[in-house]
Structures are given as C-alpha cells and as structure tokens.
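K.L.:
Next one to model:
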Amino acid sequence: MRWAEIANHNGDPLEFPTEPINAKKLQSLKKTDDWQIIDTPPGSAAEIQAAIDTADLVIVPTHPSPLDIDRVWPTLDTLTHKNAAVLLIGVHERRRLYQETRDVFEDQGIQTFASFVPEREDIKATFGTNPHELYTFDEICEEILGIEEMF
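P.N.:
Have a look, this model is predicted:
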C-alpha cells in the first residue's frame, strides 16, 4: 500500500487498484477467476498464513545467498499443501552463488522460476513509482501464467 500511496502522491499512480487487507478479510475472500496478488509484509504471521491459505500459487522470493536459502527451507516446509515456486531475486547471473543456488533447489526438487529478478539499482529505485521498465518481470509473469494453466 505504501508504494501505491507514494506513487499516487507523486502523480505517477499505479495502473491497477490496491487495497489493504488483513487476515480476517483474506480468510473470507471468495474464489474468482480474476487475478489477486497478495504481497505480505515480513513478520506479519497472521496475514502471511491467511495469504498462503487463500493462494492458488505461493511465490517465495529469495536471494541466492546461504543466509537467505537457509530461511527458505522452513518456509517451503509450511507449503507442502500448496503450489509453490521459488523466485530468485537480486541475482548477478554470472556469479557462482547464483548457479549454486539453482543447483541446490534442482537437487532438492524445488520448483524454481527459470526467470529471476536481476540485481539492479534501477529496480530498487522504482519504489513509490509506476515502473515503466519491466526488466524480467514480464518473463516472470509469463511463467506464472504457464503455471496457472497447470491447475
């Protein structure tokens, strides 16, 4: 919500509606054919669990680093009843940790997006704006659409 508020205040509004939602409202959401993207804040356990319970697909973002990967395992353990996929973010494609991370997930049979979010200052600077440069996000969207067709 904060992102949308700042973008709106700066005269660069997002092209889609956003609204705050709590765990209780998430639990009462009706199934629809429409897309609903729920971005949860870190550390808000009730909202995170309600979003997981509501979701058709759970995307688990993580950096390709040992610390971040260590935190992914307990998250994935809670998602065994859901369709879930790891999305690598902050990626330097030619660095060793990126390939090692991919190998670890592949060896463990963890579904991982082929696309990733590159480490770019421009991406970090888009907070509070309506981003016009999509980088790899259009590819990620195509993958999500492909996954959704499998349900």
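K.L.:
make it CA atoms for all contacts and neighbour counts henceforth
P.N.:
Noted.
K.L.:
contacting residues for residue 102?
P.N.:
Taking Cα atoms under 8 Å, 6 or more residues apart in numbering, we find residue 102 in contact with residue 112.
K.L.:
can I assume it sits in a helix?
P.N.:
Yes: judged by DSSP: H, G, I helix; E, B strand; the rest coil, residue 102 forms part of a helix.
K.L.:
Count the residues that sit near residue 20.
P.N.:
Per other Cα atoms under 10 Å, the neighbour tally for residue 20 reads 8.
K.L.:
One more: the one 3 residues further on?
P.N.:
Residue 23 has 15 neighbours, counted by other Cα under 10 Å.
K.L.:
Helix or strand: which one has the residue nearest to it when sequence neighbours are not counted?
P.N.:
Excluding the flanking residues, the one nearest residue 23 by Cα to Cα, 6 or more residues apart in numbering is residue 47, at 4.5 Å. Using DSSP states H and E, the element containing residue 47 is helix 45-54.
K.L.:
Second input sequence below; structure requested for side-by-side comparison:
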Amino acid sequence: MKIALLNSKGGCGKTTSAMFLAQVAAHRGHRAEVWDSDPQASASRWAEAADLAFEVVPANIATLRKPAGDKYVFIDTPPGNPQIITAAAEAADLVVIPTMASMADMDRTWATIDALSGIGPVAVMVTSAETATRAYRGLVETLEAAEIPVLPPIRKRSTFREAWGQAPTHLWGYTAVLTTIEEALSA
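P.N.:
Purely as a prediction, here's the structure:
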C-alpha cells in the first residue's frame, strides 16, 4: 500500500503525518517505510535523530514508481515541486492532502486537488484541527459538498512541534486515520 502525503503548500503537516502514520502501521505489525522525496530531507533528518520502528529512505521520481510489495509506504513530498507531486500521486494507492482550516491553506489545497484531477483517489486530512470552530466545520462541509472524502481530524497539539527527532509514542488521532485509509482501500 502506498499513501502519498502531498499539498502544494508547505507547513501543513506532510512530514509529521508520514512519520506518525508509519509508526501506527509499525505498531500494528506491518512493515512500514517513509519514502522521503522532499529535497529538504526532513523525514530523513528526523530518522537520523530517532530510533524508529520503520525505515526512512530517500526517494525520487524514478524510485517512487517501485512497487511497495508487502509494506505500508508513506511518501513525504515537497510543497513546491509539481513533478515530484505528480509522480507521487500517480504511484500512490491513495493521496492524502494534509491541510489546516485556514483560507491560505485551503487555497493551496483546492489548487492541489484541481491539479490531481483524474490521477487517483484523494482524501483530505485536517491537521492542527480545532474541531469546535466555524472554520473547521465550514471546511468539512465544503469538502463533503464537493464529494471529497475527509479523514478523521488531527487535533491541534503542541506536542507535534516537539515530536521531530523522536519516535512517536502518542499517536494523537493517526490510528483513526490509518484505520479509515485501510477500510477505504479494502472496500
């Protein structure tokens, strides 16, 4: 199974989500990898500083096409490289677009969704979610009206800013996200 985490906007939680989802998969006994296709190599640098239950490997347009085999592969992508974003989307079984519930984030999220039209299944995951706000509820309603699947939210927590360089121990909603992904892909 290959899941590409992508958005043409930076800072929306792609790397953090890839790392946490890989940790959930590893906790469930699956072989998991994060393929780091971001030239900034944030996932790779995170892995160098942490003792993880999964591997992080560099990836490029050519290696993104490799089959996942029996692994759960989470592809971390850069924000501003349309060639890598497209290659990751084409290689994935599902594209997850992390976003925050702000106008600036959603502007780039809609552009990302439009750019991926016809490539494959897409779902949106709201990160740093404040689920009691009008902004969050309005975003979810708008996505659902457009028939874009919405994954369980990842609530806003300061611990995500502190997680870099450590093996995730508290999975803060990512267990529900992976369960939803597995159910969608097995249907």
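K.L.:
How about the contacts made by the counterpart of the residue nearest to residue 23 of the first structure in the second structure?
P.N.:
Under the alignment (TM-score structural alignment), residue 47 of the first structure pairs with residue 84 of the second structure. Residue 84 of the second structure is in contact with 37, 60-61, 77-78, counting by Cα under 8 Å, 6+ apart.
K.L.:
my guess is residue 12 of the first structure contacts residue 129, does it?
P.N.:
Yes: shown here, residue 12 of the first structure and residue 129 form a contact pair, counting by Cα atoms under 8 Å, at 5.9 Å.
K.L.:
can you map out the strands along the second structure?
P.N.:
For the second structure, the strands defined by DSSP state E occupy 2-5, 32-36, 55-58, 72-76, 94-99, 122-126.
K.L.:
who touches the most centrally placed residue in the first structure in this structure?
P.N.:
With distances taken as Cα atoms, centre = their mean, residue 59 lies nearest the centre of the first structure, 4.6 Å away. Residues in contact with residue 59 of the first structure, defined by Cα under 8 Å, 6+ apart, are 84-87.
K.L.:
Quick check: the aligned residue for it in the second structure?
P.N.:
Here residue 59 of the first structure is matched to residue 96 in the second structure, going by TM-score structural alignment.
K.L.:
The match of residue 47 of the first structure and residue 132 of the second structure: what is the separation?
P.N.:
35 Å (Cα to Cα, to the nearest Å).
K.L.:
Weed out the non-buried ones from the contacts of residue 59 of the first structure.
P.N.:
When the contacts of residue 59 of the first structure are checked for burial by 16 or more other Cα atoms under 10 Å, the buried set is 84-87.
K.L.:
and which of those residues is nearest to residue 104 of the first structure?
P.N.:
Closest approach between those and residue 104 of the first structure, by Cα to Cα: residue 86, at 11.8 Å.
K.L.:
In space, what's closest to the counterpart of residue 141 of the first structure in the second structure - neighbours in sequence excluded?
P.N.:
When the second structure is aligned by TM-score structural alignment, residue 141 of the first structure is paired with residue 178. Nearest residue to residue 178 of the second structure in three dimensions, chain neighbours excluded: residue 21, at 6.6 Å (Cα to Cα, 6+ apart).
K.L.:
list the contacts for residue 172 of the second structure?
P.N.:
Contacts for residue 172 of the second structure (Cα under 8 Å, 6+ apart) come out as 154-155.
K.L.:
So which residues of the first structure form helices?
P.N.:
2-9, 23-27, 45-54, 66-77, 96-107, 121-124, 137-148 (DSSP state H).
K.L.:
buried set for the fourth one?
P.N.:
To tie it back to what came earlier, the one meant is helix 66-77 of the first structure. When burial is assessed from 16+ other Cα under 10 Å, helix 66-77 of the first structure yields the following buried residues: 69, 72, 76.
K.L.:
give me the number of residues near residue 25 of the second structure?
P.N.:
Using other Cα under 10 Å, residue 25 of the second structure is surrounded by 22 other residues.
K.L.:
That one reaches residue 34, doesn't it?
P.N.:
No: at 11.0 Å, residue 25 of the second structure does not count as touching residue 34 under the criterion of Cα under 8 Å.
K.L.:
Now the residue nearest to the centre of the first structure. Nearest residue, chain neighbours left out?
P.N.:
residue 85 (5.2 Å).
K.L.:
quick one: contacts for the counterpart of that neighbour in the second structure?
P.N.:
With TM-score structural alignment as the criterion, residue 85 of the first structure lines up with residue 123 in the second structure. Taking Cα under 8 Å, 6+ apart, we find residue 123 of the second structure in contact with 94-97, 148-151.
K.L.:
Then residue 131 of the second structure?
P.N.:
Contacts for residue 131 of the second structure (Cα under 8 Å, 6+ apart) come out as 137, 153, 155.
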